[in-house]
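Chemist: Next one to model:
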Amino acid sequence: MCCVIRKAQGRRAYVTMLAGDYDEALIGAVGLVKGLKKVTSQYPLVVAVLPDVSEKDRKLLASHGCIVKEIEPVIMASYVTDYSKLRIWELEEYDKMIYLDVFVQVFENIDHMFDYPDSYFYATLDCFCESWSHSPQHKIGYCQQWPNMDQMDPTLGPKPPLYFNADMFVFEPSWVTYRDLVKTLQTSRTTAFAEQDLLNVFFKDKLVALAPHYNLLLPMLWRHPEAVELDRVKVVNYCANGSKPWTYTGKEENMEREDVKMLVNKWEEIYSDDSLDYKETLTSADGVFRDWRCRIHLRPICCLIIRASWEALL
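Modeler: Have a look, this model is predicted:
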């Protein structure tokens, strides 16, 4: 089993999570660590992996400078992978961490977020305008991203509580917090957004809402353009259908937009930048990625990038 152990730099780190033999997520993780290097972040990226992540995938992550840490799954009747994300609270060797989903990219340095005051939970608010038909917010026609959300029509009932997106947040690892999260999970009903719903309930009194440019949800571009300042965007969340750069075709709804194309191209520029590759590469003796081209089915530009990376290791 591959295990990469390094001293925690300043006891701070970014963290993401990987499960199974999911090539798109693996590519996202590699793109993410290269993005952090591009913006000259001073802190490492920890990749929390479940036991089903293969040895060669762990070696790929290590070859890009990631700190690979195995976590155990949180066993539930459903959403096991989603709830296993709670395990990152067990990483007590770090005082503070910033969680970044593998489907986001960092375009400006956000290291200053580690200096935010302790004992709070920092995240950006979600948008209820897409794929939220199950939610009470959507059913009453409400979105917390309204510019005048504090003036909600009282005939619609009480204003729903703030709800954050859990693809990027600042937190403090703590085994006690992990224990309490699991206790809350065990007494809660399963909901559509799994761990995100749970975290919103658990941290509702500690939430500090961040500006949208700290985690730009792509639907904000067409749902709430007045709230978006592209020149200020620090983190982009490729959560919209068809927006993942490695499978982007531009055919899905809203994907033909110029701002979407620009953000997809920015991700590709980082991923294809060889100067951002970690220098401590693995040798061909490790036999890594020899079936890479058979496993990945991506748009042509990403295939070329992956092929070049694969050949460099042979």
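Chemist: CA atoms for contacts and neighbours, from now on please.
Modeler: Noted.
Chemist: helix/strand/coil for residue 69?
Modeler: strand (DSSP: H, G, I helix; E, B strand; the rest coil).
Chemist: pretty sure it is in contact with residue 45, am I right?
Modeler: No - the pair formed by residue 69 and residue 45 falls short of the contact definition of Cα atoms under 8 Å, at 10.6 Å.
Chemist: Which one of these two is surrounded by more residues?
Modeler: Between residue 69 and residue 45, residue 45 has the larger neighbour count (other Cα atoms under 10 Å), namely 27 against 19.
Chemist: run this one through as well so I can compare:
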Amino acid sequence: MNSFGAGAVIVLAVAIGIYYQQYFGDETPTARRAWLTLLNNDEYVPGVLALARSLKRVKSAYPLVVMITLDTVSQEGQQLVLDEGCQLRPIETLLPKQDKKNLAFERFIHGWTKLRAFQMIDVCDKCVMMDADIIVLQNMDELFELEDNPNFAAVQTCICNPAKNPLYPDYWKPQNCPYTHEQHSHSSAEVDSRGRMFNGGLFLLHPNQTVFEEMLVALNTWDLSLFKFSDQDFLNKFYHTTWRRLPYVYNTLKTFSKTHPYLWNETKIKAIHYILAKPWDKLDPDNAAYEEINRLWQEAYDWREQTTAQSPTNI
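Modeler: Model prediction:
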């Protein structure tokens, strides 16, 4: 190889290294544990930033890895996330072939791409996937240390449907919600069995390509018109008999403050999930009922890591 060719190879190697460091960060790409989230539009950039800052604020030992669709997130949005110290994993959008018109909200169509978390075998052996509308209030690294090391774990969801959305399943009512029955110490047998499901906003998983391929088969064979909550309903069916229930404090819906106030204790809650109206959307009138809870999100978003300036070394 002549000197010109050798020089070109060196330049190319340096360029690849810079690109890799920019997108994957300084941490090794085979870190065995990580928090995951998905970013596939600019609307959720504030959410990712608040989530990242909340994890740093509680001194989590593990990185936040952002699965990102580069073709739908602006360069500015990408740079903001990089500047926050997050690691990026470019992915492609995942959409089933079937019609998606039966979803409760149009935005749920983006949820299918969350399933790519099961492909993150180069990121970690064990991951916790979190929606970008979650903030962490207390360190919860213990999720990576569960004794029975479940393949999949999540928090049971509330099905009270406080907004009374007519597109939600007809059995989503307070009298069928497991948390309502637990409050009154009723037997779980009294709860409509369909109400025993988990919320897809946070779940523990072990990335596995074989499992992901099994999911792709299911996406092409199951009747997805029955799934009003896209990935959440899909995962509930996929892990119907094997999911491990986590305490609600790891994924406390903001609506708990209204539907189950006896559970709302900010000294115990470890993560708040801002379902429905997003706290960064100041124009959404539905946020008026959650001003105090949204304040917690704003505090996480405004938080900045304190750095101690080093005194110059005396010579």
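Chemist: where exactly do the helices run in the stretch 101-250 of the second structure?
Modeler: For the stretch 101-250 of the second structure, the helices defined by DSSP state H, counting those that start in this stretch cover 178-183, 209-221, 231-238.
Chemist: nearest to residue 268 of the second structure, of these?
Modeler: helix 178-183 (16.6 Å; Cα to Cα).
Chemist: List the neighbours of that closest one that are in contact with it.
Modeler: Contact partners of helix 178-183 of the second structure, identified using Cα atoms under 8 Å, 6 or more residues apart in numbering, comprise 158, 174-175, 187-188, 190-191, 195-196, 260, 262.
Chemist: tell me, what residue is most central in the first structure?
Modeler: Residue closest to the average C-alpha location in the first structure (Cα atoms, centre = their mean): residue 101, at 1.0 Å.
Chemist: So what does that one match up with in the second structure?
Modeler: Matched to the second structure by TM-score structural alignment, residue 101 of the first structure sits across from residue 131.
Chemist: Please identify the buried residues of stretch 252-270 of the first structure?
Modeler: Of the residues in stretch 252-270 of the first structure, those scored as buried under the neighbour-count criterion (16 or more other Cα atoms under 10 Å) are 254-255, 260-261, 263-264, 267-268, 270.
Chemist: just how off-centre is that stretch within its chain?
Modeler: Shown here is stretch 252-270 of the first structure, whose average C-alpha point lies 18 Å from the average C-alpha point of the whole chain (Cα atoms, centre = their mean, to the nearest Å).
Chemist: Now do the strands in the stretch 201-315 of the second structure.
Modeler: Secondary structure of the stretch 201-315 of the second structure (DSSP state E, counting those that start in this stretch): strands at 244-246, 252-253, 271-273.
Chemist: mean deviation of the shortest one from the first structure?
Modeler: Spelled out, that is strand 252-253 of the second structure. With both structures laid over each other, strand 252-253 of the second structure and its partner residues in the first structure are 0.7 Å apart on average (mean Cα distance after the TM-score superposition for the first structure).
Chemist: nearest spatial neighbour of the aligned partner of residue 54 of the first structure in the second structure, skipping sequence neighbours?
Modeler: Aligned counterpart of residue 54 of the first structure in the second structure: residue 74 (TM-score structural alignment). Distance criterion Cα to Cα, 6 or more residues apart in numbering; nearest residue to residue 74 of the second structure, sequence neighbours excluded, is residue 42 at 6.6 Å.
Chemist: Next, work out how far apart that neighbour and residue 78 of the second structure are.
Modeler: From residue 42 of the second structure across to residue 78 of the second structure, the span is 9 Å (Cα to Cα, to the nearest Å).
Chemist: Pretty sure residue 142 of the first structure sits against residue 128.
Modeler: Yes - look at residue 142 of the first structure against residue 128 with Cα under 8 Å: they come within range, at 7.5 Å.
Chemist: which one of the contacts of helix 178-183 of the second structure is nearest residue 245 of the second structure?
Modeler: Using Cα to Cα, residue 196 comes nearest to residue 245 of the second structure of the contacts of helix 178-183 of the second structure, at 10.2 Å.
Chemist: What lines up with the closest one in the first structure?
Modeler: Under the alignment by TM-score structural alignment, residue 196 of the second structure pairs with residue 162 in the first structure.
Chemist: Its match contacts residue 125, doesn't it?
Modeler: Yes - contact criterion Cα under 8 Å: residue 162 of the first structure and residue 125 qualify, at 7.1 Å.
Chemist: Look at the two and report which has more neighbours.
Modeler: In terms of neighbours (other Cα under 10 Å), residue 125 is the more surrounded of residue 162 of the first structure and residue 125; the figures are 23 against 15.
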